[in-house]
Structures are given as C-alpha cells and as structure tokens.
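everything below, folded, please.
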Amino acid sequence: MSVFAIAAQLKKMLLGMEKDLGFDTLSESEKSILYAVIDLEGGSAIHSSLIKSHELTDSLTKPTFHRALKSLVSKGYISHEDGTKTGLYRFKKANFKTS
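Here you go, the predicted model:
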C-alpha cells in the first residue's frame, strides 16, 4: 500500500471518528482549536495564548480564532475555567461518550 493510500485511509478513519464524537458539525477552525485544547490540556486549564500558538491553530487569524473559540464555548465543547470569564479554558470531556 502506498503512502498516499495510507494517508487516504487515515483521513477516512479520522472523519469517521469525528462523526462518532459529534465533531463533524464543527468548522475546520473549531476542530483545530478543539484538538489543540485536547492536546494541551493535561489536567489543567489552558490559556488562550497557548491555544493560539499551538501548531494546529497558529495559522488562524485572530478574529477567526476568537470567533471559533467563543463558538466552542457556546456549543459546550469547551468551558471557561471556574471563576474566569476569559483566558483559561478546559475541554468538557463529560459531554462525550467514548466507548
């Protein structure tokens, strides 16, 4: 199997996983931010500047980044850290079933 066929299979697998998790309804910007938050989290809240500088999100413009971040909060995928209204965010794992 060629490296191109493997890449195609991986993409199909990722799309299937995104559909199973409900991520398929998100824009590409929202997915990039969500994946960055999940990658960075490690048990503690993440500052928006770290999310913005992540390799998955560093190419997003500031307005696109902030619009998508706000959208993810309103959709319940991520939340503000308790006691804060901006700056620190967490992935809301409890909202997803992973079997």
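
contacts and neighbour counts: CA atoms only from here.
Will do.

quick one: contacts for the nearest residue to Ser49 once chain neighbours are set aside?
Distance criterion C-alpha to C-alpha, 6 or more residues apart in numbering; nearest residue to Ser49, sequence neighbours excluded, is Gly87 at 7.9 Å. Contacts for Gly87 (C-alpha atoms under 8 Å, 6 or more residues apart in numbering) come out as Ile46, His47, Ser48, Ser49, His80.

center of this protein - which residue?
Geometric centre of the chain, nearest residue: Leu34, 0.8 Å, by C-alpha atoms, centre = their mean.

how much space between that one and Ser2?
Between Leu34 and Ser2 the distance is 30 Å, computed by C-alpha to C-alpha, to the nearest Å.

next: Asp20.
According to C-alpha to C-alpha, Asp20 stands 27 Å off from Ser2.

another one to check against the first:
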Amino acid sequence: MDALKSVFELRDMLFQMERDIGLDRLSPAERDVLLAAHALTSAPGAAVQSDQIRSHRLVQGIAQATYHRTLKSLLSMGLLERAGGSRAKHYVVRFDPSAQ
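Presented below is the predicted three-dimensional model:
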C-alpha cells in the first residue's frame, strides 16, 4: 500500500469518527481548541488554563484574534465553561460525545 493511500484511509477514518460524535459541526479552529483543551485536562471536570491551550501544537497556528473568538464560540455552545471558583482564563471541557 502506498503512503498516500494510507494517509487517505487514516483521514477518512478520523472524519467518520468526528462525524459520529458531532465534531464535524465545529469549525477547524473550534475543533482544534476543544481537542487541545481536552488533551490538557488531567481528569474529567478538571480546569485547564487558556495559556496552556494556546501553546498546544494543535492551536499554535491559529491567529490570536481567531483563538479568542473560538473560545467565546465554544463557551456559547456550552462545550467549554469557565471553571467555577477560579480566576478568568480557566476552562472546563463540557463536551459529552455520548449526548450527541
């Protein structure tokens, strides 16, 4: 099997998985910020700092203004929420794929 075919098959499988849990409804920036936040969370319900998300390799290529608009968008959709009892710029991932 050639390398390009392997890449296609992996991308197709990823696309199907994203569609199955509803990530396909998000913009690429929203998806990458949400996935980065989730990857940086130590446990379900644990808070992650905005600066940590911003430095994740999935998010580094996103312009600063786009990043902040994306955070606001994810907050308004309820996929992220501000961490209770903590300062601003701390977020909790609230995405539940089983609810999709």
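
TM-score of the superposed pair?
Aligned and superposed, the two chains score 0.89 in TM-score terms (TM-score structural alignment, normalised by the length of the first structure); 97 aligned residues with a C-alpha RMSD of 1.6 Å.

just the buried members of the contacts of Gly87 of the first structure?
Ile46, His47, Ser48, His80 (16 or more other C-alpha atoms under 10 Å).

what's the distance between the residue nearest to Ser49 of the first structure and Ile46 of the first structure?
As judged by C-alpha to C-alpha, Gly87 of the first structure and Ile46 of the first structure stand 8 Å apart.

now Ala36 of the first structure
Ala36 of the first structure is 10 Å from Ile46 of the first structure, where distance means C-alpha to C-alpha.

aligned partner of Thr61 of the first structure in the second structure?
With the correspondence set by TM-score structural alignment, Thr61 of the first structure lines up against Ala63 in the second structure.

for that match, the count of nearby residues, please.
The local packing of Ala63 of the second structure (other C-alpha atoms under 10 Å) involves 10 other residues.

do the one 10 residues further on as well
As a burial measure, Ser73 of the second structure scores 15 neighbours (other C-alpha under 10 Å).

one more: Lys97 of the first structure?
Here the number of neighbours of Lys97 of the first structure (other C-alpha under 10 Å) works out to 9.

which non-adjacent residue is nearest it?
Excluding the flanking residues, the one nearest Lys97 of the first structure by C-alpha to C-alpha, 6+ apart is Leu21, at 7.5 Å.

what residues in the first structure pair up with the longest helix anywhere in the second structure?
Longest helix in the second structure by number of residues (criterion: DSSP state H): helix 3-21. Aligned using TM-score structural alignment, helix 3-21 of the second structure spans residues 3-21 in the first structure.

mind checking how far the matching stretch is from the chain centre?
Averaging C-alpha positions (C-alpha atoms, centre = their mean, to the nearest Å) puts stretch 3-21 of the first structure 17 Å from its chain's average.

can you pull out the strands in the first structure?
For the first structure, applying DSSP state E gives strands covering 46-47, 78-80, 88-91.

any idea how far Asp82 of the first structure is from Gly76 of the first structure?
For Gly76 of the first structure, the distance to Asp82 of the first structure equals 14 Å [C-alpha to C-alpha].
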